[in-house]
Structure formats: structure tokens, C-alpha cells
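> predicted structure and sequence below. I'll ask about it afterward.
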Amino acid sequence: MVSKRLASIEESATMRISSEAKRLNSEGFDIIDLGVGEPDFDTPRHICDAACRYMLEGKTRYTPTNGIPELRRAIAKKLREENRIPAVPEDVIVTPGAKMAVFAAIQALLDEGDEMVLIGPSWVSYEPCIKFAGGRPVWADVDQDFMPMDLPEAITERTKAILVNSPCNPTGAVFGHEVMKEIRDIAIDHDIYVVSDEVYEKIIYGHEHISIASLPDMADRTITINGFSKSYAMTGWRLGYLTGPRDMLKWISRLLSHSVSHPTTFVQWAGIAALEGPQDDVRRMTEEFRARRDILVDGLRSLGIRCALPGGAFYMFPDVSHLGGGDVFAERLLKEAKIAVTPGSAFGPGGEDYIRISYATSRERIKEALERMESMLNS
């Protein structure tokens, strides 16, 4: 009896793998979970303290759909100073997580039959969001370093938008000025929108993060999405935000008003503490992720597994085509080595030869996982 639209949406592969890893752990198996997309750090103490304080102060009632004015001001200031996006508080909508921002933006943009270009392998939830809106995902090819190639060939008369995710989940790729300029030129030439998911912007190694909305003539055709989950280890807090053209924001706000209403009130106040408080924990987490990345890259390459060096996020997308492909190798890792990873096929066409490995776990567990892989491959 379920609607055809909902029945067409597949279960999230990353959530399924994580649930399976937790189930096996509960049964007594020592599963090393390299599938989860969640920082393994605690939320910084000053953010937790702020949430407790504001809760006790009575910040527990309804707020405006678009978020409390104080947080919208803090986000707009951050967007202007860090991202060079000319945002004012009225241009900001606060959401219950960046995922809801992605969903709402895509629903507001697409009509039945509209196309949205995914560069990629891309995050597992983009395609279902497009399909739920009645749209059609079109996949643009990438090279061996996961940079877009022949992107204009993906554009048709039905194209409504391009989705940009840099740093990228699942590949860790970071798009530089040349790539962003190409996307900008395509968007302007074809009069289409860009949806830019920048939730991993602070987890970046030796690269500059570029917000495409900061490029000339792009602020009025870009919906920029971000959140607190990854940078501040606030996954369970569910706090995200977006900014973009006002004629689009009013419809996104209407959708949110009839669905989620607004994010948790005291969590919004804690978001101000995250943005305006000390950033030492963000830098410390990023440096730790970088150290883990280097251990994992060196270890995989020593096992004969090719992988591009991720420029950001905390994922790696190694090529396991010579080991049976992503689905086969992921299943083998779970059964024989008790390691959970995500098959690359979950991230769209072109991912079948890969697996996604998350290094959001300790150096010790990463080293142990490499040892288990070596034993399995040598057995």
C-alpha cells in the first residue's frame, strides 16, 4: 500500500552496513567498523556546556522555522568571513542536520522530469532525494583522482542543477579553482543552479576550501549547504543550515514549516557556541584525521591496493577491481576479516570497482584492520 514514490527509494547502504556491524558486535564478534561516516571524537566541552546552560535557562520552546535570529546572524557572519559568500541573516535557514537541508533544497528545485547532475561517485542520499522529487539523476564521469571530466556532456535541456560536494564523500576529493571555475561557467552558460554541500569544509589537508557561491555571479544561483556534524563532532545534535537565492529560500522555508518545524531550540543556541567559541578542537581533530589517512594510504598501497590520496573529509575510495570488485571484496572483508566497509556500488555508477573506507576510528584500530587485511589476502 506504500506510495510508488517512496517504494522507489532504496535503504541507505551506509546506515545498513553500520547497523550490521553493530549487530555483529553485539553477538560477540570483534568487528572493526570502517563504514561509519561519523567522527569518533566527543563534542567539544564548551559546546556541551552551552547546551546544558541554555536548556536550564528555558531555551526549550518553539522558534521561527528558519532558526533563532542569533544563530542566523552568527552563520551569516561565518559565511561572509570564511566562505566569502555575501550572506545576511535573512538569507540563512537553519535545519535539523545538513541532510535535511539537502533534501529540502532538492525538493524546492526539481519538478517532475528535471535532471540534476551528480559528479561522481556521490554520497548515497543524493540520488534518493532527487528521485523523491520526481527528478532524474545524471552521473558525470571522473578521472582516477575523482576530478570531473567531460562535465558539459552531462548537461541537457532538462538539467536544472549540478550538485557539488567538496571535500567529497565518498572519495575525499577536493575541487580546486580550475574545477570550480568550469562548474561556474557551465552553470552560467546553461542558466542552471548549483547545490554545494560543504559539510566537510574544515576537514581538509593541504588544500584551500572554495565555496562556489563566492565566485563572480554565483551567489544568486547557488544553494550552499553546511552543518555542524562533521567539523564539531555533533552528529547526533542534528544541526545544519543553508543559504542561497531568496526566491528559492522562501519555498524551502515553507516546506520545512510543514515538516520538521525547526531544529531543537537549545541545540541552536549551542551552535552559536560552536561558531564563536575556540576552534582548537576542530584543528586537533583534523590533524588526527590526517595522521590516520597517511597510515591507511601507506598500508593499503603496501598491500597492492591502489588509492588516490584524499584531500579532505575522512574517507578513502580504494580500487579493488583486482580483488573481485567492491561488492565481493566488502563481503569478504566482513566475513573473513571482520572488517566493515561500504561497497562502492552504493555511491552510484562508476563505484563498482571500489570500496569506501572511513578512517573515523583510532590509529590502533586502523593498523589492526590493515593487519587483518594482509592476513586475509595472504591466506
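Alright, I've got the coordinates.

> C-alpha from now on. contacts and neighbour counts both.
OK.

> touching, Val138 and Ile130? I think so.
No - look at Val138 against Ile130 with C-alpha atoms under 8 Å: they stay out of range, at 10.1 Å.

> quickly list what's touching both of the two.
Met116 (C-alpha atoms under 8 Å, 6 or more residues apart in numbering).

> more neighbours: these two, which one.
More neighbours surround Ile130 than the other of Val138 and Ile130, with 25 against 19 (other C-alpha atoms under 10 Å).

> which helix or strand contains the more buried one?
helix 126-132 (DSSP states H and E).

> go on, Val194?
Per DSSP H and E: strand 193-197 holds Val194.

> and that strand, what does it pack onto?
The elements that strand 193-197 packs onto, with contact taken as 3 or more C-alpha pairs under 8 Å, 6 or more residues apart in numbering; DSSP states H and E, are strand 159-165, strand 222-227.

> for Leu323, which of these is the nearest?
Nearest to Leu323 among the helices and strands packed on strand 193-197 is strand 159-165 (28.4 Å), distances taken as C-alpha to C-alpha.

> how big is the angle separating that closest one from strand 193-197?
Interaxial angle of strand 159-165 relative to strand 193-197 (axes from the mean of the first three to the mean of the last three C-alpha atoms, to 10 degrees): 20 degrees.

> and for the helix or strand just after strand 159-165, what's in contact with it?
Proceeding N to C from strand 159-165, the next assigned helix or strand is helix 177-190, under DSSP H and E. Helix 177-190 is contacted from outside by Met147, Pro148, Pro152, Ala161, Ile162, Tyr193, Val194, Ile210, Ile212, Leu215, Met218, using C-alpha under 8 Å, 6+ apart.

> alongside the first one, take a look at this:
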Amino acid sequence: MIRRAGATPREVALTPPEWRIDADALETAVTDRTKAVIFNNPHNPTGRLFAGDELQIVADFANRHDFTVISDEVWEHILLHGDRFTPLAMLPGMADRTLKAGSAGKIFSLTGWKVGWIVASPAKAAITARAHQFLTFSTAPSLQSAVAYGLTEGDAWIEPMRGRFSRALNRMSEGLRQAGYVVLEPASTYFLCVDLEASGIEVDDETFANAAVERAGVATIPVSAFAEDNPSRHLVRLCFAKRDETIDAGVQAMARARELFA
């Protein structure tokens, strides 16, 4: 979509396993045509919840260059270890330059509904609304009503949901470790990453993913698919938002996949 609008995206790589934001890397990406920053926290596919000092790096960067920040915060309530989420707009100077994206699909685990929102200053919200009318003309009113109810009355539902996801994550992580995999523990999202190289598997992520689904019966996502510029090629992503029996079957299939490269 960025390219179709006539702009050029410039990626700022995050390096595993820490996936930390680097101020110098941000500055290197700036050109005289840069107008905005797209930021994702909690981060997919890594599962990172960026620390306060990293948020400050982004805020300082945006304030220094007078950039708008499109902050994708759709995973803000899927916190797996009792962490606290800080919206980027809360940092000094960021309220008027941030477009915060939220998603009922993520908050309430209703990903097929595709109901979301933008939180922004009146001026930036008006610009967003004008663009949005050419992307999604309307959203089903019944879904909007249900989401409004959830946002008003849903607090009692969110904490048990976090507990269910945390237990599912622990079940999958422990099973994968017992199968000989090195797992990068996520702080958020429905996903965890497996480090193939650290697990002693000497093939790239795409080769592993193809073999795993075709010969072991488990679907993984090569993390290299999420980047264009020198992507990491030794990580695959798995979804743990599943029933216990599905997680156990998936772990067994991952054990079979590991044997393919023993």
C-alpha cells in the first residue's frame, strides 16, 4: 500500500534474539523525503513488548524530525507475563503526532471480524477518515455494536483470556524445549519464534517450513517473510492460541520435523 501511494518504505531491522530498537539504525533510515514512521508494539512476529527506553527512542526520533507515527498497538491487551503496556501517545510530545491503531479482533480473539479503530488528534483523525472511506466503505453495524459493548463491559473477560493464553504459551514452550528446540519467549501476541540455528538445525527457515508441513504435518511461518532487507533466515513462527490437544499434536509434529534434519 505504501508503494501504491507513491512512497518508498525503508525498513529498520530488529536483530534477534533481543529485537531491541536502535537509535542509530533509525537515523540511518531517514532521508529528506521521510514523512512518517510505522511502529508496531507489542510486536508481531517477534512477540516483543518494547521497554520504556525503547519507546523513548522512538518518541525522541519522531519529535526531533517532526514525523507522524502510525503506531500499531493492536496486541496491547494480550500481555502474557503480567507486563504493563504504555501507549506511545502518552510520551511527551507524542499525543498530537501519533495515530494509534487498535483492533477488536486481537483484543477479543475475533480475528475474522476485522473491526478496528484509530485514536488520534482531531486534525489527524479527520485526515485518516478521508482516506478510510476509500479503503473500507462500511463495517457491519452488528459487529460494531458488539465491539462497543466489549470495550465498555469487557474488562472482566480480558484477565482470564490472558491467563488462558499464558498457559497455552507455557504448554507449547515446554513441549518444544523437551523436543530439543530453542524458543524465543514472547511477551505478547499469539505467537512464539523457534531459533532453528540455536536448535542445531542447519537449514534456512523456508526449507524447514516446507519440510515441516509436507513431511511432518505442522505449519510454521518463516520469519524471513516479514522483512525484505536482509531478513533473519533461521527463525520460524508458531501460533499457540490453540486447544491443549492441538498444541500437543503440533509439538509432536515439530519433534518429527526436527528428526528430518538430525
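Looks like it came in fine. What you are looking at is a predicted structure, and each value in this text was computed from that prediction instead of being measured.

> what about the helix or strand that the helix holding Ile130 of the first structure is followed by, how far off from the second structure?
Toward the C-terminus, helix 126-132 of the first structure is succeeded by strand 136-140 as the next helix or strand (DSSP H and E). Superposing on the second structure and averaging over aligned pairs (mean C-alpha distance after the TM-score superposition for the first structure), strand 136-140 of the first structure comes out at 1.5 Å.

> who's in contact with the most centrally placed residue in the second structure?
The centroid of the second structure falls nearest to Asn44 when counting by C-alpha atoms, centre = their mean (1.8 Å). Asn44 of the second structure is in contact with Thr189, Phe191, counting by C-alpha under 8 Å, 6+ apart.

> what's the match for it in the first structure?
Matched across to the first structure, Asn44 of the second structure falls on Asn169, judged by TM-score structural alignment.

> got it, and Thr8 of the second structure?
Aligned partner of Thr8 of the second structure by TM-score structural alignment: Arg136.

> check Thr246 of the second structure too.
With TM-score structural alignment as the criterion, Thr246 of the second structure matches Arg365.

> any idea how far that match is from Ser231 of the first structure?
Look at Arg365 of the first structure and Ser231 of the first structure: by C-alpha to C-alpha, to the nearest Å, they are 22 Å apart.

> looking at those two, which is more packed in?
Ser231 (24 against 14).

> the second structure: which residue goes with Gly311 of the first structure?
By TM-score structural alignment, Gly311 of the first structure lines up with Ala187.

> again, but for Gly344 of the first structure
By TM-score structural alignment, Gly344 of the first structure lines up with Val223.

> where's the aligned partner of Asp66 of the second structure in the first structure relative to Ile162 of the first structure, distance?
Taking TM-score structural alignment, Asp66 of the second structure has Asp191 as its aligned residue in the first structure. As judged by C-alpha to C-alpha, Asp191 of the first structure and Ile162 of the first structure stand 11 Å apart.

> so between those two, which is more surrounded?
When Asp191 of the first structure and Ile162 are compared for neighbours, Ile162 comes out ahead with 27 against 12, by other C-alpha under 10 Å.

> for that one, give me its contacts.
So Ile162 of the first structure contacts Met116, Val117, Leu118, Ala187, Ile192, Tyr193, Val194, Val195 (C-alpha under 8 Å, 6+ apart).

> can you pick the most crowded of the residues you listed?
Neighbour max across these (other C-alpha under 10 Å) = Met116, 31 neighbours.

> pretty sure Thr31 of the second structure belongs to a helix, no?
No - counting by DSSP: H, G, I helix; E, B strand; the rest coil, Thr31 of the second structure is not part of a helix but coil.

> and it, what's its match in the first structure?
Under TM-score structural alignment, Thr31 of the second structure pairs with Thr156 in the first structure.

> and Ile107 of the second structure, by the same measure?
Match for Ile107 of the second structure (TM-score structural alignment): Ser231.

> repeat for His234 of the second structure
Checking TM-score structural alignment: His234 of the second structure goes with Asp353.

> how many residues are close by its match?
Asp353 of the first structure: 22 neighbours (other C-alpha under 10 Å).

> please verify my assumption that it contacts Val328.
No - the criterion here is C-alpha under 8 Å, and Asp353 of the first structure misses it with Val328 at 9.6 Å.

> so which bit of the first structure is the lengthiest helix in the second structure matched to?
For the second structure, the longest helix by residue count, based on DSSP state H, is helix 155-178. Counting by TM-score structural alignment, helix 155-178 of the second structure falls onto residues 279-302 of the first structure.
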